[in-house]
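Q: for reference, the sequence and a predicted model appear below.
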Amino acid sequence: MSSSTLRPEEQDRLQEQDVARRLLDSSARLSYDPATEVDWDTPLDKDFHGASPEWSTLYGTAYWQELSEAQRKELTRQEAASVASTGIWFEMILQQMVLRDIYTKDPTDADFQWALTEIADECRHSIMFARGAAKLGAPAYKPRRAVIELGRAFKTLAFGEAAYAAILVAEEVLDVMQRDWMRDERVVPFVRTINNIHVVEESRHMKFARDETRKRLRRAGPVRRQLNALVIAIASYFIVTSMVNRGVYANAGLDTERALTEAAANEHHRSLMRSSCAGLMEFLSSARLLTGPALFFYKRANLI
């Protein structure tokens, strides 16, 4: 039977299977083993930053100008470790949502197998981030207790486009900053390797999340679209505002209260976040997920 004689839903299903097969093929050709690809054995060289200094929450502030070069490097190492820890937290939420979504699906389907492949990638990424944060000399940074509990509710209740679009928001924000870090020779080499692995493998995950979001929205009425647009925006707000833990400043030897005050007013960092999310906001707009209430939370998170 030719594709032209298939019903629209059958054509959509064939297209989904084709996308999943291509993602599986890409994963087979281009995946990494962080256990062997990352240099875990060489001691940490403190002459390097942990992230591009321009991505520091204090870069461009009066406080940044007062810091010694050693203090700036320690701060970026702590901030990079905090971003990694937040990534682990959300990747654990992601894995549970994807598992719940495919629980009763046909395991012989390519999209089922791709979902399991994505979960396997996320498991390896979480271990990689954990080892990387430890090597940077950082503690286990975690979101605030209220945010952890909100995440627990979200991973249990979110479904369809709310789950997949929230995954996309988290991965898109990480992707842009890590593309800068992996090319920056001021960043410690093992962190650059970690970022390169994550960027390459997450490009497949973002393709999957975009396709799933569009697919789920085809069945969404106006009320569901409005509700999930707000849920996605609230989840995005808490993900983004949890990336840099307030503890990084004390662990870098800084005055926490002054650092928090200057970071909150740092227009350079706000501008960087907004510019990094331009493509993401364009996608959400095309999916009609940038409603008035949703925009309130994106603006509060400095994503638009």
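A: Cool, the structure landed. Predicted model, so just to flag it, every value in this text is computed and none were measured.
Q: only C-alpha atoms for contact and neighbour calcs from this point on.
A: Noted.
Q: just checking, Asp111 touches Leu14?
A: No: using Cα atoms under 8 Å, Asp111 is not in contact with Leu14, being 10.7 Å away.
Q: what sits against Asp60?
A: One thing to correct before we go on: residue 60 is Gly, not Asp. Residues near Gly60 by Cα atoms under 8 Å, 6 or more residues apart in numbering: 266, 268.
Q: so Ala115 is in which element?
A: If you go by DSSP states H and E, Ala115 is part of helix 110-135.
Q: distance between that helix and the chain's centre?
A: Computed by Cα atoms, centre = their mean, to the nearest Å, the chain-centroid distance of helix 110-135 equals 12 Å.
Q: which helix or strand lies directly C-terminal to it?
A: Downstream of helix 110-135, the next assigned helix or strand under DSSP H and E is helix 145-157.
Q: buried ones in that following helix?
A: The neighbour-count check on helix 145-157 (16 or more other Cα atoms under 10 Å) flags 151, 154-155 as buried.
Q: now do stretch 125-143
A: Those would be 125-126, 128-133, 135-136, 138, 141-143, for stretch 125-143 by 16+ other Cα under 10 Å.
Q: now the end-to-end length of that stretch.
A: From its first residue to its last, stretch 125-143 covers 19 Å (Cα to Cα, to the nearest Å).
Q: out of Asp111 and Leu14, which sits in the busier spot?
A: Asp111 (22 against 14; other Cα atoms under 10 Å).
Q: give me the buried positions along stretch 226-243.
A: Residues 226, 228-240, 242-243 are the ones in stretch 226-243 that count as buried (16+ other Cα under 10 Å).
Q: so which of these are in strands?
A: Among these, no member falls in strands (DSSP state E).
Q: closest to Thr42 among these?
A: Among those, Met243 lies closest to Thr42 (Cα to Cα), at 26.9 Å.
Q: what about that closest one, distance to Leu116?
A: Taking Cα to Cα as the measure, Met243 falls 26 Å from Leu116.
Q: then Met177?
A: Computed as Cα to Cα, the Met177 to Leu116 distance reads 26 Å.
Q: can you check Thr261 too?
A: 43 Å.
Q: so for these two, which sits in the more crowded spot?
A: Leu116 (17 against 11).
Q: show me which residues of the longest helix along the chain are buried.
A: If you go by DSSP state H, the chain has its longest helix at helix 69-102. For helix 69-102, the neighbour count (16+ other Cα under 10 Å) marks 71-95, 97-98, 101 as buried.
Q: for comparison:
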Amino acid sequence: MTGTARVHYDPHVDIDWESPWQVDLFAMPPESLSLYGTRCWKALSAEQRRTLALHEAVSMWSTVAYLSAILTGNQLRRAAEEGLNSPASRAALEEVAGGSRTTITFGRLIRATSLPPYRPPVGTATAVKLLSFLPLGAASHAATLLVEETFASTMAGTVADAGVEPHVRQAVKIHDLDCASRFRFARSEVIAAQNKSNRIVRAYNRLLLSILANVILRITISPAVYRSVGLSSTRGLLGSRKNRADARRRNTASVVEFLDSAAMLDGVLTARLWKFTGALPQEENS
């Protein structure tokens, strides 16, 4: 096979959707919340903290499901362009299946909470839709890594945390199992695309990815989540600014290190744009 052989799961049957949502548990580990440890956090009641966790989780799941659905479209294009019997086409279809499972899993998880999904801001949504027209190359595979591997890092520790709602723990567990081989495949595809591209194509993909990174890494949690606990979006954003910055660097560290090793961060303009993301190590942002 082409590196896409993996354990599959069915999000419709491998999670017990019939069991009731346990409202007395957190939807994600408290320490991963954007306000954790801040003055605002200390002022919240236990119930408000669980409410904020639920809304932050739904916002995050909404984003990853939305972006995965769009990126899946690029793999469908690749399958069509490569010819349906080629190894590359079959690998692309495996990625379509994986991206679809991600979208279904977290879409159903949102439905189980009874909250509506969070939508990206209008201007950002328009920019994100450009992912549908992303050229098939290093940038498309790198964007997939940026979305799903960063999300996986954000949810690290969820499965082992008994204080997290069981639906969430199971969803994250099977997502992690499914994505391990997908991440390896996407990384190999980035390297392969880089190796077979000329200097101009590589520069174009680097620039495109750096622009996408500035959009993708800033829409994970909607500012509207803070209204669920009586805070304005502005106050929530200001109160969570340091935590957000720290989390962005921490959760993207593995992806950024890989992209750097694959020469996807090279170039003066590319490096400048990546600094704006806040995902680079602090010494590089100084």
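A: Looks like it arrived, so ask away. Small disclaimer: the values here were computed from a predicted structure and weren't measured.
Q: just give the TM-score of the two.
A: Superposed pair, TM-score by TM-score structural alignment, normalised by the length of the second structure: 0.91. Supporting alignment: 279 aligned residues with a Cα RMSD of 1.8 Å.
Q: now stretch 46-66 of the second structure on the first structure. Mean distance?
A: Stretch 46-66 of the second structure, aligned to the first structure and superposed, deviates on average by 0.8 Å (mean Cα distance after the TM-score superposition for the first structure).
Q: residue range for that stretch in the first structure?
A: Aligned by TM-score structural alignment, stretch 46-66 of the second structure falls on residues 69-89 of the first structure.
Q: cool, stretch 105-119 of the second structure as well?
A: Stretch 105-119 of the second structure covers residues 128-142 of the first structure once aligned (TM-score structural alignment).
Q: residues contacting that stretch, please?
A: 34-35, 40, 44, 50, 77-78, 80-82, 84-89, 190-191, 194, 245, 247, 251.
Q: give the aligned range of stretch 229-247 of the first structure in the second structure.
A: So stretch 229-247 of the first structure sits over residues 206-224 in the second structure, by TM-score structural alignment.
Q: corresponding residue for Ala186 of the second structure in the first structure?
A: Per TM-score structural alignment, Ala186 of the second structure is aligned with Ala209.
Q: now its match. Nearest residue, chain neighbours left out?
A: Once flanking residues are discounted, Ala209 of the first structure sits nearest to Tyr164: 5.2 Å by Cα to Cα, 6 or more residues apart in numbering.
Q: now which residue in the second structure aligns to the one you found?
A: Match for Tyr164 of the first structure (TM-score structural alignment): His141.
Q: relative to helix 87-113, how tilted is the helix or strand encompassing its match?
A: For His141 of the second structure, the enclosing helix or strand under DSSP H and E is helix 138-154. Here the directions of helix 138-154 of the second structure and helix 87-113 differ by 40 degrees (axes from the mean of the first three to the mean of the last three Cα atoms, to 10 degrees).
Q: outside of helix 138-154 of the second structure, which residues touch it?
A: Against helix 138-154 of the second structure from outside (Cα under 8 Å, 6+ apart): 32, 64, 67-68, 71, 74, 134, 172, 176, 183, 186-187, 189-191, 193-194, 202, 205-206, 208-209, 212-213, 216, 247, 251-252, 255, 259.
Q: tell me the contacts of Glu56 of the second structure?
A: 33, 221-222, 225.
Q: before we move on, what about Tyr103 of the first structure?
A: Contacts of Tyr103 of the first structure by Cα under 8 Å, 6+ apart: none found.
Q: and the equivalent of it over in the second structure, how far is that from Trp17 of the second structure?
A: In the second structure, Tyr103 of the first structure lines up with Ala80, judged by TM-score structural alignment. Distance of Ala80 of the second structure to Trp17 of the second structure, given as Cα to Cα: 35 Å.
Q: and Thr256 of the first structure, what's its match in the second structure?
A: Per TM-score structural alignment, Thr256 of the first structure is aligned with Ser233.
Q: tell me, what residue is most central in the second structure?
A: Val147 (3.3 Å; Cα atoms, centre = their mean).
Q: burial measure for Asp266 of the second structure, as a count.
A: Asp266 of the second structure, neighbours per other Cα under 10 Å, totals 16.
Q: what kind of secondary structure is it in?
A: Assigned by DSSP: H, G, I helix; E, B strand; the rest coil, the conformation of Asp266 of the second structure is coil.
Q: contacting residues for it?
A: So Asp266 of the second structure contacts 206, 260 (Cα under 8 Å, 6+ apart).
Q: and with 6 Å instead?
A: Counting by Cα atoms under 6 Å, 6 or more residues apart in numbering, Asp266 of the second structure touches no other residue.
Q: and it, how far from Ala162 of the second structure?
A: 42 Å.
Q: same deal with Thr234 of the second structure?
A: Taking Cα to Cα as the measure, Thr234 of the second structure falls 32 Å from Ala162 of the second structure.
Q: repeat that for Arg90 of the second structure.
A: Separation of Arg90 of the second structure from Ala162 of the second structure (Cα to Cα) stands at 39 Å.
Q: those two - which one has more neighbours?
A: Arg90 (19 against 12).
Q: quick check: the counterpart of the more buried one in the first structure vs Arg274 of the first structure, distance?
A: By TM-score structural alignment, Arg90 of the second structure lines up with Gln113 in the first structure. According to Cα to Cα, Gln113 of the first structure and Arg274 of the first structure sit 35 Å apart.
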